[in-house]
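> the sequence and its predicted three-dimensional model are supplied below.
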Amino acid sequence: MDFIIKVRPNIVTGFDIGRSYEGRLIRGLKLSFKPGKKAIFIESNIHAREWITSAACTYLIMELLFSINPDVRELAESLDWWIVPVLNVDGFVYSHEKDRLWRKSRKPATSDCVGVDLNLKRCSDPSSNMYSGPSPESEPEIEQLTNFISNYIPKNSIKIYVALHSPLQAVHLPWSHTRVPPKDYENLLYVANAFAEALHTRYGTKYHCGSSATLLSRLFSGGSKDWAYGEKNIPIAYTIELPGKDRRNLFRKNRPTYRRLDWTFYPTLCEIYSWLDFIIKKCPRVVTGFDIGRSYEGRLIRGLKLSFKPGKKAIFIESNIHAREWITSAACTYLIMELLFSINPDVREMAESLDWWIIPILNVDGFVYSHEKERLWRKTRRPATDADCVGVDLNRNFNFKWELLKCTDPCSKVYSGPYPHSEPEVDQLTTFINNNIPEGSIKIYVALHSPAQAVLTPWTHTRVLPKSYGHLIYVANAFADALYRRYHTRYNCGNSANMMKMFSGGSKDWAFSVKRVPIAYTIELPGKGRGTPPFELPENEILRTSAEMLDGFIGMVKAVKELGYI
């Protein structure tokens, strides 16, 4: 889906309807070739084990976008297409990883029973495969789907609703709860037969058509098709049941799995995001997942909020704004792990004294590119408009003194972009902080970088020290001193402009000046030269570097408390 969003940005828009019980995003695509069209809505894999539905759904998306068949082109361009390939994301993952024939969601119903049939209201037994849940729309997946359709798609624009299922090889019309046909049954059956006859032409496959209550051996209520038809007044609403052949051996192929983070290797974006999902599931009372928006290439920029006690001041940490600085996201995830699970009293005191807002990877496009194509890539991946060069240095794109020392060469590794906040990653980060975190609550802002092994205070654009430099250097030294004790690693502390090259438009200076965060740093983690670029810190030093950084944060937070900021 990220690829599709990237290659067809003028046609395809990514959206999400919300998060599942286990915190996974429920994502979809909107395909719109021409403005002002009526819409079709397709949802798929509401039952976890019906894998053919999401596979066929993604094939449909590909054909709608790339087919040159005139009939397909006419079909594609005659409607706006809203498509959710996997609605039951938790159950879908579980069916891939644990139980191939799992059907329901994954929210515990009782101490012994898990899951709700998202497409049913008939069964009150939590142990049943068809348990309907305690109340209508009790499940977040259904509540968010109905809210999304009601609030984000123009009223009465949806003329076709399709729920993809398997394995009955049929087109089901309303109703499911009664055998009395709806008033416009003839129109519904006419369109259903048109679907079945067109499908039969290719391979001779026969689909049955009729009301669900007639075709199935049982009546039920609470299904999505009947809701769309009865509640939203969508004139054409079907459950389309794809075939099933009972070839169980087809599902026994070895499938790639993501490595569980253990800080002995540098994880990919997918591995980090999978780990974030695990953490959200593991600690739902403390951890909340969030995203600030999407990158230029359409990837979600995700983060976690850790809140142990209400009413605390906040720390905000952003990491991997420069793609090649892999140690930053590795150390950032280690910090999250320790904040949640460490029994060290100093860590517990630190963890519970603040709300933690953490984005492990801000430059997601560049990060993926550095893993897949060019290890030392630094910038984003948005092409410059007036040159054959790609990318902007996001840490030169913030709207504070941007114009003072901006780099205007699009081919430079430190290109500042055409104007402040020109890049979606920066624009969405600042918007998120402005709109979603209480004003004045952030007392510490940390931008994790490498490889200079230093704690850098404002400013970056001038060697003139800020008025509160005494407090800033005191806390910076507290970080460096606490870090030093474990392995005697020395971090230098001082004003960025004195210790590095001067530049403008950095995140730390924006946080310190524009948002008035009193303690704001760039913390540069180590890098080892030793015949290799300094950004390629060996994997066997990830744990050491991360553990030291944790010690540093303990010292930092203690010092900030001493100064009365928290």
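In hand now; what should we look at?
> when you work out contacts or count neighbours from here on, use the C-alpha atoms and nothing else.
Will do.
> tell me, how many residues neighbour Glu372?
Neighbourhood size, Glu372 [other Cα atoms under 10 Å]: 10.
> distance check, it against Thr532.
19 Å (Cα to Cα, to the nearest Å).
> can you check Ile272 too?
With Cα to Cα as the criterion, Ile272 and Thr532 are 25 Å apart.
> got another, please set it beside the one above:
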Amino acid sequence: MIPYPSPEQRELELVELVARASATIPGTELIEYGRSVEQRPLHVVRVPSPASTASSVAPRVLVCANTHGPEFIGNRVCVGMLAKLIDDPPPPLRQLHERAELWLAPCLNPDGYARTHARDGAGTLAQLRHNHRGVDLNRNWPLPTGARRLPLPGAGSPTPGDATYRGPSPLSEPETAALDQLLTTQKFHASANLHSFMGTMFPPRVRTRAAAMAYARLCAALRQAQPHTRYLRIASRVFDTFTGEQEDHQHHAHGCWSICVECFSVRASLAQSFGRRVPLFWRFNPRDPQPWVDNDVPGVAAFLLATLDLPPAHP
């Protein structure tokens, strides 16, 4: 899977980047906020902002990735934000750091990552996507109060073994429970959740026109900051449904501007995998991640930066 790191290499890389960042941004730290089913650490990096003072803390923003086992490109974009912040941040990332405290959680599902790497990316979606207990972590979040889950494809299955099995109950998994506790304690103003491979943006399902219009503007900021491949926004107040996804929970339960970004693109995925006998992994991840890191880091930063001009999100 070169150039994608093994689980051990991924963790070592993160430790080394945090050490480098600490030399120029004092207070940068690697925090273990929980453990996976198989007791792998769940890590988040906190990068303090110069906007924080002794009497006032800058708003906090969060970038998450790799909640699904094979979606390694999201991990690369998330880690790339820290690497670029150290060396040569694009303008949206530099401006974001000047105004907000940046938190980065590059791998929400380390067990799924390890399983995907051990299988060299081969297997079905259900075999690679889940945590160790066979749960799709991005269907394990609570629905907003009064919402119901429609029986639509991908909306979260009640059947163990299905690719989108939602688990026995909301937040039943240690990975989602730990992250929800982090969301509760840190009160993030905004969050970007990185997936692959559709080259799209999915804002949460919202109930008001004002919220929908706000997300349209935020997604436009992300798209305009992408230098090469610009992603499409997919959203509908009429046809969208609640599925137990992270961005819906963050918006409705935590008042956090939130978005799902599907890194990479369908066209690029098909170009490298269509008609070829390749592992599932290469449907989700580019052979060379760096161009997509370069494309998506400024876009994600621009989305988060634009939220700082808004009050906290409301359902």
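Received, thanks. Everything quoted here is computed from the prediction, not taken from an experiment.
> got a TM-score for the pair?
With the length set by TM-score structural alignment, normalised by the length of structure 2, the two chains reach a TM-score of 0.82; 282 aligned residues with a Cα RMSD of 2.5 Å.
> which of Ile272 and Thr532 of structure 1 has more neighbours?
Shown here are Ile272 of structure 1 and Thr532; by other Cα under 10 Å, Ile272 has more neighbours (22 against 11).
> that one -> structure 2?
Counting by TM-score structural alignment, Ile272 of structure 1 lines up with Arg10 in structure 2.
> wait, a strand at its match?
No - in this structure, Arg10 of structure 2 is helix, not part of a strand, as judged by DSSP: H, G, I helix; E, B strand; the rest coil.
> and His68 of structure 2? What does it align with in structure 1?
By TM-score structural alignment, His68 of structure 2 lines up with His322.
> so that match sits in a helix?
No - looking at His322 of structure 1 with three-state DSSP, it is coil, so not inside a helix.
> neighbours of the residue nearest to it when sequence neighbours are not counted, just the number please.
Distances taken as Cα to Cα, 6 or more residues apart in numbering put Arg378 closest to His322 of structure 1, at 5.0 Å, once the chain neighbours are dropped. For Arg378 of structure 1, the count of nearby residues is 24 (other Cα under 10 Å).
> helix/strand/coil for Arg378 of structure 1?
coil.
> quick one: map it onto structure 2.
Checking TM-score structural alignment: Arg378 of structure 1 goes with Arg129.
> correct me, but its match touches Pro110?
No - counting by Cα atoms under 8 Å, Arg129 of structure 2 does not reach Pro110; the two are 11.1 Å apart.
> what's the overlap in contacts for those two?
Gly69 (Cα atoms under 8 Å, 6 or more residues apart in numbering).
> where's Val475 of structure 1 relative to Tyr273 of structure 1, distance?
As defined by Cα to Cα, Val475 of structure 1 lies at a distance of 32 Å from Tyr273 of structure 1.
> could you pull out the strands for the stretch 51-200 of structure 2?
Assigned by DSSP state E, counting those that start in this stretch, the strands in the stretch 51-200 of structure 2 fall at 60-65, 101-105, 190-196, 200-202.
> and of the ones you listed, who's closest to Leu143 of structure 2?
Among the strands of the stretch 51-200 of structure 2, strand 200-202 comes nearest to Leu143 of structure 2, with 16.6 Å by Cα to Cα.
> Pro170 of structure 2 - how many residues pack around it?
Count around Pro170 of structure 2 with other Cα under 10 Å applied: 16.
> wouldn't it be in contact with Asn138 here?
No - contact criterion Cα under 8 Å: Pro170 of structure 2 and Asn138 do not qualify, at 10.4 Å.
> overlap in contacts, the two.
Gly244.
> so who does Ile321 of structure 1 touch?
Here Ile321 of structure 1 is in contact with Ile361, Leu362, Asn363, Leu394, Asn395, His449 (Cα under 8 Å, 6+ apart).
> make JSON lines from the residues you listed and add distance to Val287 of structure 1 and neighbour count to it.
JSON lines is the format used below for the contacts of Ile321 of structure 1 (distance: Cα to Cα, whole Å; neighbours: other Cα atoms under 10 Å):
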{"residue": "Ile361", "distance to Val287 of structure 1": "17", "neighbour count": "27"}
{"residue": "Leu362", "distance to Val287 of structure 1": "19", "neighbour count": "27"}
{"residue": "Asn363", "distance to Val287 of structure 1": "22", "neighbour count": "27"}
{"residue": "Leu394", "distance to Val287 of structure 1": "27", "neighbour count": "28"}
{"residue": "Asn395", "distance to Val287 of structure 1": "28", "neighbour count": "20"}
{"residue": "His449", "distance to Val287 of structure 1": "24", "neighbour count": "27"}
